[in-house]
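S.K.: next one to model:
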Amino acid sequence: MSATANVKIDYYELLMVSKTASDQELKTAYRKLAMQYHPDRNPDNPEAEEKFKACSEAYQVLSDPEKRAAYDRYGHAAFNGSSSGGGNPFQGGGFGGNAQDLGDIFGDLFGEMFNMGGQRQGSRVQRGRDLRYDLTIEFEEAVFGKEREINIRRAETCTDCRGTGAAKGKQPTTCPQCKGAGQMRFQQGFFSVARTCTQCNGTGTIITDPCKTCSGQTTVQKEHSILVKIPGGVEQDTRIRYQGEGESGKFGGPAGDLYVVLNVKPHSFFERDGDDLHCVMPISFPQATLGTEVKIETLHGPETIKVPEGTQSGREFKLRGKGVPHLNEHGKGDLIVEIRVATPTKLTKTQRDLMKQLEETMTVENEPQSRSIFSKVKDMFS
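M.R.: Predicted structure coming up:
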């Protein structure tokens, strides 16, 4: 029921709080109800608007210590002129002493829609846009780091008009519609609603004689070179931020930032897992059987791996510190080398005869066994 009707609902009941509710409890309760019943969220709903007004009136009274004390003592009669407890809570300029408190609430709820604290929202100052540059680098460049020069096109402050947008010797004029405020103010119920001025787009000024170089835009497109320093250990999609290297701001606003996003090419031999590297090293059946030494070219130079006799396909050897440097830290990851026993697909007559002779000396029962195949193979060669 409306707070302006003949019979008013108790303010505490309206806000659904107890009579001992703290200031924070009142504020929280009012915020929730204001979000629920605000006219902008309930267009063409007079009941919601009345509920919204009633809750606003209740919070206005209960959030003021003096008015709350008067209400607790005299009820609604404290504000209808029939008691000395106090005057109408909406006399003398709307929200009285708690306008800022209500402004804080609605500033949180609806951003720049409500201008209740007296601060002008329109402003000429605009921060420049952030830019993104996708840079493709080699696998080794990601591992060891690299310096790369890139060229970007970005909006920079026009030097002819010095960012004003007006022709030389001219200055922007105050917007006649909003009188330089950048906003148009409207009255909506109990609230003063501010909206961006449509004539100046919130800048508060208009340019009647635009700069010929930038056509009144205050910025021009220029190409700019930047040296990108890629640290060792970066990964795919790493973002490197260069503060202030984005587009120039307008009307004295700060420049945006540049984000260089790295795309790392895959390696033909190594695969990366965090700071560890993985690779596969094929060896022959005789090498796996008799043992051998194999040389491998790591990213840090050649290394030798001693493969013991009887090595099975899939066994891994770890070369510590031969992986990727830890980003912004000391140390490196490891290189994991997986041994794969290569089965020949083509044999000469001599090789085939030798394999037949070997087969005759190494018989294996081709029947399912309860023991694992690894145990069988181990016994076969023992």
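S.K.: from here on, just use CA atoms for contacts and neighbour counts.
M.R.: Fine.
S.K.: and residue 53, how far is that from residue 60?
M.R.: Residue 53 is 10 Å from residue 60, where distance means Cα to Cα, to the nearest Å.
S.K.: so which of those two has more stuff around it?
M.R.: With other Cα atoms under 10 Å as the criterion, residue 53 and residue 60 differ in neighbour count, and residue 60 comes out ahead with 24 against 21.
S.K.: distance check, the more buried one against residue 27.
M.R.: 10 Å.
S.K.: try residue 148
M.R.: Remark: distance between residue 148 and residue 27 (Cα to Cα) = 55 Å.
S.K.: who's more crowded, the two?
M.R.: For the pair residue 148 and residue 27, the greater number of neighbours falls to residue 27 (18 against 13), based on other Cα under 10 Å.
S.K.: what's the distance between that one and residue 102?
M.R.: Taking Cα to Cα, one finds residue 27 at 9 Å from residue 102.
S.K.: same check on residue 49?
M.R.: For residue 49, the distance to residue 102 - Cα to Cα - is 17 Å.
S.K.: to compare against the first, here's another:
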Amino acid sequence: MFWKKLENIYRLGVKELWSLWRDPAMLFLIIFIFTFAVYSSASSTPETLNNAPIAIVDEDQSPLSQRIVSAFYPPYFTYPEMININEMDKGMDAGQYTFALNIPANFQRDVLAGKSSALQLNVDATRMTQAFSGSGYIQQMIQSEVNEFVAGYRTTSSLPVELELRAQFNPALEKKWFGSLMQIVNNVTMLSIILTGAALIREREHGTIEHLLVMPVTVFEIMLAKVWSMGVVVLIAASVSLHFVVMGLLDVPVQGSVALFICGAALSLFATTSMGIFLATMAKSMPQFGLLIVLILMPLQMLSGGTTPRENMPDIVQNIMFFAPTTHFVDMGQAILFRGAGIEVVWQPFLCMFLIGLVFFYFAFKRFKETIHTMA
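M.R.: All right, here's what the predicted structure looks like:
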């Protein structure tokens, strides 16, 4: 009897895989988010200032103004475009420049005379990340050039204490190291919920769920088949992306055991696939299911610690998110992939994901059983 149940679970899972294979939209989604989405997340939209376009209106035409102009160069800024005052507003309105600096006439004379003088910096705030960091860069650069010009020489202050900076696990502070690995973690959660929920809704819309009800299979076998089949698909896609996109194309070094990370991902999938089934039983159509995913997935990803450290969040948010599988999945993934941690370090996240998965699976099974009986 036990082996018969295992055979039923296996064959029902194979049926799910064949259904997925005949769904080109889902296949495209899997390939896209584990290839292009991972690569673009790691290599685009840098958090640091990078080649920000800047234009300068030099009405002073003095050695000091020329010194300020020459301070802007790649990789932080593009080479400054020298424009006149009439072109500044037009260029900002057209989105040609992120920054437009206006150096007024008699600027050097006022600085040398000790008079108060002001520069005007126009910032395109729609480019929020670069506008925020770039304005601070420009202020520091101008202040440094003015001080050195007034002093007549370039100097650096010497402190009695020397600070040696050691960046652990990411010596060059490469954003793509963090972005690519965290994107895989987020994609595992997102895709597992989508695939399992879509598989159930697809059967309901096509009427094949009624065929299953007349077969000698139990609700537990049907649900477990969906969990293992969609989980295997996500694990294979994540493994391929980790080896060929992250470690190969992006050349990101993975410190820990990939096999241990995949085992942890399987425990997280136990909970998230159950969550996908639960949401699918609540939705009556695929559009409703999509709206439910938005309401659930955004908090899971944004508050799990993958985007913002959990220590920066309010205590009530930290306490609530402790019962989310993504919190422990992110903790486990960062420890293994970034710091090379072993099972002796990550056994607690493993245990938490297993227990949370059991709870999620129970409620999803209960809801799925009620839905099946209602349809029968």
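S.K.: what does the TM-score come to for these two?
M.R.: Once superposed, chain against chain, the TM-score is 0.24 (TM-score structural alignment, normalised by the length of structure 2); 150 aligned residues with a Cα RMSD of 6.9 Å.
S.K.: so what's residue 14 of structure 1 up against?
M.R.: 54-55, 58 (Cα atoms under 8 Å, 6 or more residues apart in numbering).
S.K.: just residue 132 of structure 1 next, same as before
M.R.: 258-261.
S.K.: in strands, which of those residues appear?
M.R.: Among those, the members falling in strands (DSSP state E) are 258-261.
S.K.: quick check, nearest of these to residue 133 of structure 1?
M.R.: Residue 133 of structure 1 lies nearest to residue 260 out of those, by Cα to Cα, at 4.8 Å.
S.K.: I figured the closest one hits residue 230, correct?
M.R.: No: the pair residue 260 of structure 1 and residue 230 does not pass the contact test of Cα atoms under 8 Å, sitting 9.9 Å apart.
S.K.: what's the local residue count around residue 220 of structure 1?
M.R.: By the criterion of other Cα under 10 Å, residue 220 of structure 1 has 19 neighbours.
S.K.: surely it is within a helix?
M.R.: No: under DSSP: H, G, I helix; E, B strand; the rest coil, residue 220 of structure 1 falls outside any helix and is assigned strand.
S.K.: can you tell me how far it is from residue 155 of structure 1?
M.R.: 5 Å.
S.K.: swap in residue 297 of structure 1?
M.R.: Applying Cα to Cα, the value for residue 297 of structure 1 to residue 155 of structure 1 is 47 Å.
S.K.: of those two, which one has the most company?
M.R.: Using other Cα under 10 Å, the more surrounded residue of residue 297 of structure 1 and residue 155 is residue 155, with 20 against 10.
S.K.: in a strand, that's where the more buried one is, yeah?
M.R.: Yes: the assignment for residue 155 of structure 1 (three-state DSSP) places it in a strand.
S.K.: excluding chain neighbours, give the residue nearest to residue 185 of structure 2 in space.
M.R.: residue 330 (6.8 Å; Cα to Cα, 6 or more residues apart in numbering).
S.K.: now swap in residue 219 of structure 2 and tell me
M.R.: Going by Cα to Cα, 6+ apart, residue 219 of structure 2 has residue 369 as its nearest residue, at 6.2 Å.
S.K.: state whether the one you found is indeed within a helix.
M.R.: Yes: according to three-state DSSP, residue 369 of structure 2 belongs to a helix.
S.K.: any idea how many residues pack against it?
M.R.: 17.
S.K.: kindly report the same for residue 271 of structure 1.
M.R.: 16.
S.K.: that one against residue 278, yeah?
M.R.: Yes: if you go by Cα under 8 Å, residue 271 of structure 1 and residue 278 touch, sitting 5.1 Å apart.
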